[in-house]
Each structure stands twice: as C-alpha cells, then as structure tokens.
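1. sequence? don't have it. structure:
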C-alpha cells in the first residue's frame, strides 16, 4: 500500500454500487501506481457503505471513504471534505460512473505543470453496454477498444475517434479542438494548494456547473488550463439523473455569473467557512 502518494484520486459516488465497482476495478489496472483513492460519498445508504468497506479490505490500494449524511444533492460539500482528506500534492477528480483507461493517471501525472490544471473529457456509453462491461473487459482493456465496443452495441459516431487516436493524433486534436479547457468534474486535475487557495467548491451549488465555477475561480486566481480530452480517456456509464432540476441550474448560473462579473477567485462558502 502506498504511504506517500503522488496523486490523490477523488471519486464521487451516491448509491450506485454496480457503477462504482466498475470504476474502482479500472484503478486496479493503472500503469501509474503511486496514488491513493478518496471516495467522496454524498450520503449513500448502508448497503453502499458495506460494499465500500468490503472493497477496501480486499484491495491493495490505499482507499479512504469520506461520507456525510444524506441531505439531498450536496456534491460540492462532500468534494470539499474529500479535498481535506487528500495526502498528495496533486489531485485527479473523477466520478464513480467513469471507467479509467489504464494510462489515465499516467497522462495526468506526466502532463501536470505548476500554474496549470488539466481538462479531460469522457466517452459516453449507452445504458445496455454500460451494464454489459465486466471486470475482465476492464482488466484486458478491451472495453476501450472501439471495435469491441461496436460489436457490443456502440453506435457509429465521429466521436469514436476519441478512442482510436494514438498519442500523436491525440495531441494534434487537443491543439485543434474548439472545446474550452474547463474544469470538468468527471476528468480534471490540479494542485491541491491551488484548489485550497480558492477555497474549493462553492457549497451553495447543487447540480449544474459547480465544477465549471471552480475552474472559473482558478482562472481568476491566475491558473491556466491544458487540454487532455483526447489523451486521458474514461468511459462514462449511462444512468438516470433524478437530482437534476431547473431551479438548481438557474441558481448555479447566477453564482457563476457573479464569479465572472466580479472576477472572484475565492468563495466564502467553501472548505473554510467565514465566521458570521
């Protein structure tokens, strides 16, 4: 077990054992080995807690389970608690429904740079294919093979090139893509000191852009971003989003507008709370 990790991997989850298990399997097969896992659990039930406890006992990885009481969608809050539990200087953040390719952490580690954060993307799978992927499919990495995925129900799409591009092509595509290199909660990384300097996530924000708002404060703080969406690959497993609502999205848009208009690089509603 790693005592002094170079990377803390923060994985968010909530009552989704099958997807979390597939996600954790993918970190058992990473080329890069010097990491710990922080499971940021937004109030999952006893069944999920028992699953995580049992998984930790059988895994050789250093895994820390950070949990709080279920009070609705409070991902920003649990992510802040997870950040305070990190033991590495560098943090990779993803979700418990994202299977990481074997070189996922290696790419984040090699591309990290002072004064920058890394912005990755994901490749979304349909529900039936998400359910079909097994531990062996992840261990052999065939779950990242475009031809194997097509044989198992993946529709044809120009987006498939994200899975087939080699190292050189991926770098070229990252230089050419018009997609903004924003902080994306499913696949981004940065220095813990920078994330703490802006006080982490704004805990007023529920579903809808809280990750982007954090990235916008990093920009305002003077941190630049680098695109790795074609290099650091993860597969997003499909599921329903019962927590999505327009009221939350509208509130978050207003907070993001304030961050942008006032050039804010710090939230008083983050890791450290301002005394009233």
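-> Perfect, I can see it now. The structure displayed is predicted, hence computed values, not measured ones. Numbers count the residues shown, from 1 in each chain.
2. rest of the way, CA atoms for contacts and neighbours
-> Will do.
3. sec struct for the most centrally placed residue in the chain, please.
-> In the chain, the residue lying closest to the centroid (C-alpha atoms, centre = their mean) is residue 94, at 1.3 Å. Here residue 94 is strand, with the state taken from DSSP: H, G, I helix; E, B strand; the rest coil.
4. ok, and here's another one to check against it:
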C-alpha cells in the first residue's frame, strides 16, 4: 500500500546543469509525483538556475530552488536548508546526477515505514555512455530510457525493478554502512529529531552515513531496498577527499558514544 503521507523530493546539485536537466526530466515522467520538488543547490552558477526555470513548466508540482553562496563543498548545510523549506512529512533524497526510473517515487512511498529510513541502491553508467548521453542533450522534453540491459549500464543488478520479488530485495539492519544520500528516504520528524545533517562535515565524504548513525542511535532502523526504487548514476570524476579522515573520525565517535543528535545541524540558522 502506498503511503498517504505528503512527500517532498530533494535533489542536491552543484554546477552540473546538464545532469540536473536529465534528472528533472525523469522526475517529470514519474508515475506518481511527490507533492513538491526542492533543488538543494550548493552554490551553482546561472546555468543551473536557467535549467530549473526551463524545467519548471514541465512539472505538475511546485519546483523550489534553495541556493546558498559557493564557499566550498557544503552539501550538509544546503540539504538542511532544503529540508527547512520542505512541507512534506516524508522526504526522498537524490543527487542531481541521477536518472530516475518512472516508478522511483511510487516505490519509495511503498517502502516507507514508521520507525525506519530507507536506503536504496543505484546502477551506474560508464564514462563513455555518459558522454554520449550528454552530447545528445538537445531537447527539454526527452531523456534517455534506461534499463538493466541498456548499453553502458553496470551494477546491473541495481537496475532491475522486480516489485513482485520485493521481499527478496529487502532487509533491515542497525548499521550505518553503505548509506548514500543519492537514494535515501526518511521521515521529516525523524530528521528533525536527530537535528539533521552535521554542518561540521564540510568537503566530500560520508555526511549521509553520519546522519544514519544518529538515526540508528535513536532506534530508527535502516531498511535496505533492491529490485525497486531504481536510479542510474551518470559518471563523473571523484571529488577531492582531503576531509575524509575528519569525517571518518566523526562517524566513529558518533557510533562509539551513541550520539543521538548534533549541535551544528538542521536547527541552526
């Protein structure tokens, strides 16, 4: 049964308007729409704003653009700000460099469960196929139709949507490992309870996993879903990882000390 809760789709982005357009085109094609779409923009330039304005008429729901100044990688902060602007009870979070299966939102609403947050998976697209797709970007009304057997797709198991076998692709655990903000869903009340993302985590690396630690420390279980909520991740170069040791230390401290909230998070202006 699909959750009757009002949902918000939050899409994080930074200076890749071509990918964001693919992502928003796939949102426009959803079989069940969220109540609103919110772009969490970590300081992109005017090209990204132009894409958002061009795509707004194609969506049947409000499209909000939450932006802050570019002062380095501050994904945690902009996601907190996006959630502050959300009106949904249930929040579905993706990155702006993914293409969503048409049943992506429906699948997440079906997977939603009180006392749980949902971690999905993603298939990947090779560098060559990504370049090919982006070079063909010539229409605001079309985007690539992808499936598990499409050329250039790997991690193909993650591209399978077999909802009648969903019980085989579902499990729960009280571990924060392998949580990715690119395919994540949670109740807004739970997010507020743990004070959201930790703004101290600046630069690339595991801000989503640290959030998951605090969910789990509050007895909110991780629900892993496969064979549904399918997305395809466009290839890009990896981000610099000079902050990763500090982030890893923060995660370990949250785990060992059973930290349930953060001081510099959602509630801070």
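-> Thanks, I have it. No experiment lies behind these values; they were computed from the predicted model shown.
5. Overlay them and tell me the TM-score.
-> Once superposed, the chains reach a TM-score of 0.88 (TM-score structural alignment, normalised by the length of the second structure), with 262 aligned residues with a C-alpha RMSD of 2.8 Å.
6. before we move on, back to that, my understanding was that the residue nearest to the centre of the first structure contacts residue 185; is that so?
-> Yes. Assessed by C-alpha atoms under 8 Å, residue 94 of the first structure is found in contact with residue 185 at 5.8 Å.
7. re the thing from before, which residue in the second structure aligns with the residue nearest to the centre of the first structure?
-> Superposed on the second structure with TM-score structural alignment, residue 94 of the first structure falls opposite residue 94.
8. Could you find the closest non-adjacent residue to its match?
-> Take residue 94 of the second structure and drop its neighbours on the chain: the residue closest to it by C-alpha to C-alpha, 6 or more residues apart in numbering is residue 182, 4.0 Å away.
9. residues in contact with the one you found?
-> 93, 94, 95, 98 (C-alpha atoms under 8 Å, 6 or more residues apart in numbering).
10. Identify the residue of the first structure aligned to it.
-> Under the pairing rule here (TM-score structural alignment), the equivalent of residue 182 of the second structure within the first structure is residue 186.
11. before we move on, what about residue 193 of the second structure?
-> So, by TM-score structural alignment, residue 193 of the second structure is matched to residue 197.
12. The first structure: helices as residue ranges?
-> Along the first structure, counting by DSSP state H, helices occupy 17-27, 46-58, 75-85, 104-111, 127-132, 135-139, 146-151, 161-164, 167-176, 192-197, 210-221, 246-261.
13. Could you name the helices and strands sitting against the first one?
-> Here helix 17-27 of the first structure is seen to pack against strand 98-100, helix 135-139 when contacts are counted using 3 or more C-alpha pairs under 8 Å, 6 or more residues apart in numbering; DSSP states H and E.
14. With the longest one instead?
-> In terms of contact count using 3+ C-alpha pairs under 8 Å, 6+ apart, helix 246-261 of the first structure is assigned the packing partners helix 210-221.
15. which bit of the second structure covers the helix it packs on?
-> Counting by TM-score structural alignment, helix 210-221 of the first structure corresponds to 207-218 in the second structure.
16. Now do the same for residue 246 of the second structure: its match in the first structure.
-> Residue 246 of the second structure maps onto residue 251 in the first structure, by TM-score structural alignment.
17. I'd like the distance between the closest residue to that match other than its chain neighbours and residue 274 of the first structure.
-> Once flanking residues are discounted, residue 251 of the first structure sits nearest to residue 205: 7.5 Å by C-alpha to C-alpha, 6+ apart. Distance from residue 205 of the first structure to residue 274 of the first structure, counting by C-alpha to C-alpha, to the nearest Å: 17 Å.
18. neighbour-wise, which of these two wins?
-> residue 205 (24 against 9; other C-alpha atoms under 10 Å).
19. list the contacts for the more buried one?
-> 74, 76, 248, 251, 252.
20. and which of those is nearest to residue 211 of the first structure?
-> residue 76 (8.4 Å; C-alpha to C-alpha).
21. Quick check: the closest one touching residue 210?
-> Yes. The criterion here is C-alpha under 8 Å, and residue 76 of the first structure meets it with residue 210 at 7.1 Å.
22. Touching both of the two, which residues are there?
-> 201, 202.
23. what comes up buried for stretch 42-59 of the first structure?
-> For stretch 42-59 of the first structure, the buried set under the neighbour-count rule, 16 or more other C-alpha atoms under 10 Å, comprises 42, 43, 44, 48, 49, 52.
24. Then stretch 219-228 of the second structure?
-> Buried, per 16+ other C-alpha under 10 Å, within stretch 219-228 of the second structure: 220, 221, 222, 223, 224, 225, 226, 227, 228.
25. Contacts only, for the first one.
-> Shown here is residue 220 of the second structure, whose contacts under the criterion C-alpha under 8 Å, 6+ apart are 115, 116, 117.
26. For these, which ones persist in the first structure?
-> For the contacts of residue 220 of the second structure, the aligned pairs still in contact in the first structure (both residues aligned by TM-score structural alignment, their matches' C-alpha atoms under 8 Å) are 115, 116, 117.
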